[in-house]
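predicted model and sequence below, questions to follow.
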Amino acid sequence: MTTIHRPERAEGQWAVDGRAPLNPNEVFKAADNPLHVRERIEKTYARLGFDSIPPDDLHGRMRWWGIYTQRRQGIDGGRTATATPEELSDRYFMMRVRLDGGAITVRQLRVLADISDDFARGTADITDRQNLQFHWVEIENVPEIWRRLEAAGMRTTEACGDTPRVILGSPVAGISAEEIIDPTPVIQEIVARFIGDEDLANLPRKFKSAITGHPSLDVLHEINDISLVGVVHPELGPGYDLWVGGGLSVAPRLAERLGAFVRPDQAADVWLGTIRLFQDYGYRRLRTKARLKFLLAAWGAQRFREVLETEYLGYALADGPAPASSTLPADHIGVHSQKDGRHYVGLAPTVGRVSGGILRGLADAAEMSGARRIRFTPHQKVLVLDVPAEGVDTLIEQAGRLGLTASPSPYRRATLACTGIEYCKFAFVETKSTAANLIGELERRLAGVTLDRPITVHVNGCPNSCARIQIADIGLKGQLQKNPGGADEFAFQVFLGGGLASAARDDAGLGRTVRGLKVTADELPDYVERVTRRFLAERGGDESFADWAHRADEGSLR
């Protein structure tokens, strides 16, 4: 057994310090397994109403079933950091539907559309975790929503909370001619064996997974707690390269390769070993230090691999090759041939915002074209699979009427936005409408400008980086600042030049901050237009925006 040296101060590591809870979150998890709250929701809270829900369930355990209170309307961003959870919380809920790999059928899409219209005021957002998110959900309707979802083979289990969250999977798994290995069996095995397992429902913090076998590296493997990336071993054939310890938020850190090759038959057990290692050795004293990335930073990749192999797997993994750099777009937008001769069509909504009507219309369009399968992507996009050649034009025409386009402008294609102050209790600023307005302005102002690759713009309402601001060409973090008169105003801190291997970069890297640069929402179109034109004027040859942003002087970036 590997020797683990005890730090001078207890960090709440179960395998080192024991299981005594060291903060309020650990206390409520220890008091009652959060998955047990479902029975109380169904038997008590849905019958007696919102006021019957105690705080530890309302602001804690209900997250394990994909339910958060949404932001009370009318509370501006100036109170985000000072108001209590009770003051910020409305009597309505955000509900996140767990869709591992983003994979659903047209029938399931119709169920989601009906839930949106019947229980969520028509709201629906495609997230950058391949989930679908509703708003305005009332506690009285939660059991019926669960009944409809589960009857159709969907669920909200562990969509939030300190749990194994939704598994990102390649949106073109099993259909792409370029695919190295189909990750679908591994994703399905992990979900069947481990999601909803009470023994894995008390982690130090959330645990994010990603699995792809596609050479476009389309699951952002560098920013997940664990990623399995398709590679071909010279002796063992197709399998996965193992990455661990990625994450963004206020302390961004890119994942590291362990240099280990994972055979397909080992993949689920390696996933389990990694999550159990995190459960036992992850830091639980401070929530801000409880992600796996902090443990990896303290241990290093070599020690992490050693502990994984000796204490959790019981065997050594083979050494293996790294994945090749991507040369393909990772968002899968447009019309593409499948290996069976049919086509998949990647469609872009505006920053993931759809509705019950749009979802239902998409189901109709898919069926009219002869398709039956849908996949959401980690880029807030949607793919329609298995489209016969003769159905492609019909699909594109019908989807276009819904505001879903297979040939978006580079600005619409490459802009992401988190939920923002409209519904999120952590946000300082509005994001969805700000991003939509920015897209419209850029399409108008830069209509004649040719980009050989889109410049990604990610808009986030707070420091938590749900919209991945540090890995965008232009990342925008919402915050408060003082205006010239000394009053609070809302603005965006700017990160420039971030990107991952899937963005056709030779290496992944975090964005650069420009000292003192803050941009208000009104100034945002002017700023993005200005920095785009400067990039095009100053770039060398086919230099990427990220490379230019890291070498340019600060004057060019303002």
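Sure thing, it's come through. Numbers count the residues shown, from 1 in each chain.

from now on I want contacts and neighbour counts done on CA atoms only, so please keep to that.
Noted.

got a list of what the residue most central in space within the chain touches?
For the chain, residue 129 is the residue whose C-alpha lies nearest the centre (Cα atoms, centre = their mean; 3.1 Å). By Cα atoms under 8 Å, 6 or more residues apart in numbering, the contact list for residue 129 reads 166, 168, 377, 378.

go again with 6 Å.
residue 378 (Cα atoms under 6 Å, 6 or more residues apart in numbering).

quick check: it is in a helix.
No - secondary structure of residue 129 (DSSP: H, G, I helix; E, B strand; the rest coil): coil, not part of a helix.

measure it to residue 377 for me?
Separation of residue 129 from residue 377 (Cα to Cα, to the nearest Å): 7 Å.

take the one below as the second:
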Amino acid sequence: MYRYDEFDAAFVRQRTEQFAHQVKRRLSGELTEEQFRPLRLMNGLYLQLHAYMLRVAVPYGTLNSTQMRKLAHIARTYDRGYGHFTTRQNIQYNWPKLKDVPAILEELASVEMHAIQTSGNCIRNVTTDQFAGAAADEIIDPRPVAEIIRQWSSLHPEFSYLPRKFKIAITGAPQDRAAVKFHDIGLMAATNDAGDVGWRVFVGGGLGRTPMVAKEISDYVPHEYLLPYLEAILRVYNMYGRRDNKYKARIKILVHETGIETIREQVEAEFAEIKEGVLKLPQGELTRITEYFAAPNFEPQTETKIDVAQFEATDSAYARFLKHNLHPHAKDGYVSVTISLKPIGGVPGDATDTQMEAVADLAEQYSFDELRVTHEQNLVLPHVAIKDVRAVYDALVANDLQEGNAGLISDIIACPGLDYCALANARSIPIAQAISEKFADREEEFGELKLKISGCINACGHHHVGHIGILGVEKKGTELYQITVGGDATENASVGTILGRGVVPEEVPNALEKLLDRYMAERTGPEESFLAAYRRLGDAPFKEALYG
């Protein structure tokens, strides 16, 4: 893991001291809420429906046990005993008191954490594959490059006030587990004809009221030229992105209205001017950062496989966990373990202080003191020896974290919705709870099924890219839920199609049952996923099932 250098430590300390003074002025009435707003947003503090919310950065989703224990301590001491893990691989606290926020930031700084660049019109926290540095299919660990991007983007004088917020995602594997094509800039590892590893660059993706799949702007950018190339993109966006209309201010609108060919020409012109300048990465610097992410000292293992079948009759819950929550590791005898934060009937993405401490203990004991936050609102122990999986599972059972549902229908992405968010039109959490309870006994029937719920058109729950997506809307004071099908956040990216009129809250689980029963009736066999069946069949059978 990356460790703060002197600049990082001084920078975070100074920002914490500055914000403490700003909070004091707000509490005294010297600053109005409107005057305070840009100051708090620069430090990750939002004003939600009922209280302030603090969003803490977890760069590229990587944490150690000390940091996780600090997050647990903050939840217990300054909040209501839990935190909410988000699709940006961050954690949110929904109930901090304004007077306590400076103390929280001091606590975070003591473990090399902060809340900077988690809000505002800046380059946000860079996200990546939750299995980075561990996955068997990985071309390269993307985290060193993500860290370099973090350092480049922090306090960048030209990009601290962009037309709109700006999000970057990066993956080092051919299978996209970071939704890179739905970010302002997406990066995928690639190799050239000589076998050198570089980056495919996508630009102009995003969700919200105008969902768009990013366009490829370059099929290969070498490591050493990545920062000047990204800077060129940001310069073009900063020059031509709209500031007169926030709904048309994202780079996806600029790319759509200008055309990718013109944008590419403009970027290449900027790139030509700066590519050999100070942003060109010397190999020595790349090597220095990469060394922070060196693989752990893996010991040779005698157990290299787990026979799931032997547990299906005697311990079905454990067999289910083994089947769905383990991911292949690059090192023989190891796996990555997903810890689901989606218990049946629970709030997706929430973890209590006690659970966070338990996960910290597991990371320290069984995963080389490392864990990850996923963009699907779960946690991951990236390096677990196969011989230790049972011990990990038993510890998860003791802390109500044993759900073996990763990738199944109850592994729901959901925004906080109208229970917390001032922007929401409808509730998300109760809908997610009702769905997981409805299908608790049928999940295995449906296989892989990505279900995502948003409480408003801003799409924080990524409903556009769910195999089934649910969008809460409000019509004449009534909460309704539109259902979309066919979304996909992988390398085969697609935006879901709205099937028709919205349904009332209590009918959402029954509506999904109609869709899923039709899928079961129409699929060619258990091997055909819901998404594959939809792509083969189209909208018609699902519309008919839903609306008759």
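It's in. This structure is a prediction, so every number in the text was calculated from the model and none was measured.

kindly provide the TM-score of these chains.
Overlay of the two chains. TM-score (TM-score structural alignment, normalised by the length of the second structure): 0.82; 479 aligned residues with a Cα RMSD of 2.5 Å.

residue range for stretch 503-511 of the second structure in the first structure?
Mapped onto the first structure with TM-score structural alignment as the criterion, stretch 503-511 of the second structure occupies residues 519-527.

and the matching stretch, how far apart are its ends?
Using Cα to Cα, the two ends of stretch 519-527 of the first structure sit 7 Å apart.

can you point out the buried residues in it?
Neighbour-count burial for stretch 519-527 of the first structure, counted by 16 or more other Cα atoms under 10 Å, picks out 519, 520, 521, 524, 525, 526, 527.

cool, and stretch 245-254 of the second structure?
248, 249, 250, 251, 252, 253, 254.

now, which of those residues lie within helices?
251, 252, 253, 254 (DSSP state H).

what lines up with residue 268 of the second structure in the first structure?
Residue correspondence to the first structure (TM-score structural alignment): residue 268 of the second structure is matched to residue 309.

if we can go back for a sec, may I see the ones in helices among the buried residues of stretch 245-254 of the second structure organised as a markdown table, with distance to residue 102 of the second structure added?
Shown next, in a markdown table, are these (distance: Cα to Cα, whole Å):
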| residue | distance to residue 102 of the second structure |
| --- | --- |
| 251 | 34 |
| 252 | 36 |
| 253 | 37 |
| 254 | 38 |
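
with respect to residue 492 of the second structure, which of these is nearest?
Of all these, residue 252 has the smallest distance to residue 492 of the second structure: 18.4 Å, by Cα to Cα.

show me what the closest one aligns to in the first structure.
Per TM-score structural alignment, the equivalent position to residue 252 of the second structure in the first structure is residue 293.

residue contacts, its match?
Shown in contact with residue 293 of the first structure (Cα under 6 Å, 6+ apart): 245, 246.

over to residue 113 of the second structure?
Residue 113 of the second structure makes no contacts at all, as judged by Cα under 6 Å, 6+ apart.

helices of the stretch 351-500 of the second structure, residue ranges please.
Taking DSSP state H, counting those that start in this stretch as the criterion, the stretch 351-500 of the second structure carries its helices at 353-366, 389-398, 429-438, 443-446.

CSV for these, including distance to residue 325 of the second structure?
Converted to CSV, the helices of the stretch 351-500 of the second structure look like this (distance: least, Cα to Cα, whole Å):
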stretch, distance to residue 325 of the second structure
helix 353-366, 15
helix 389-398, 10
helix 429-438, 17
helix 443-446, 13
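
out of those, the one nearest residue 381 of the second structure is which?
Closest among the helices of the stretch 351-500 of the second structure, using Cα to Cα: helix 353-366, at 6.2 Å.

list the helices and strands the closest one packs on?
The contact analysis (3 or more Cα pairs under 6 Å, 6 or more residues apart in numbering; DSSP states H and E) places helix 353-366 of the second structure against helix 65-78.

try it again at 8 Å.
Counting contacts by 3 or more Cα pairs under 8 Å, 6 or more residues apart in numbering; DSSP states H and E, helix 353-366 of the second structure is packed against helix 65-78, strand 379-385, helix 389-398.

and the first one, which stretch of the first structure?
Spelled out, it's helix 65-78 of the second structure. Under TM-score structural alignment, the counterpart of helix 65-78 of the second structure in the first structure spans residues 106-119.

quick one: that stretch to the second structure mean distance?
Compared with the second structure after the fit, stretch 106-119 of the first structure shows a mean deviation of 0.7 Å (mean Cα distance after the TM-score superposition for the first structure).

count the residues that sit near the aligned partner of residue 340 of the second structure in the first structure.
Using TM-score structural alignment, the equivalent of residue 340 of the second structure in the first structure is residue 348. Neighbour count for residue 348 of the first structure, taken as other Cα atoms under 10 Å: 28.

before we move on, the earlier item: can you put the helices of the stretch 351-500 of the second structure in TSV and add distance to residue 212 of the second structure and mean neighbour count?
Listed next are the helices of the stretch 351-500 of the second structure as TSV, based on distance: least, Cα to Cα, whole Å; neighbours: other Cα atoms under 10 Å:
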stretch	distance to residue 212 of the second structure	mean neighbour count
helix 353-366	35	21
helix 389-398	38	16
helix 429-438	25	22
helix 443-446	28	16
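
quick check: which of those helices is nearest to residue 319 of the second structure?
Closest to residue 319 of the second structure of those is helix 389-398 (Cα to Cα; 10.6 Å).

contact partners of that closest one?
Contact partners of helix 389-398 of the second structure, identified using Cα under 8 Å, 6+ apart, comprise 318, 358, 362, 366, 402.

residues touching residue 65 of the second structure, list them.
359, 360, 361, 363, 364, 369, 370, 371.

make it 7 Å
Taking Cα atoms under 7 Å, 6 or more residues apart in numbering as the criterion, residue 65 of the second structure is in contact with 360, 361, 363, 364, 369, 370.
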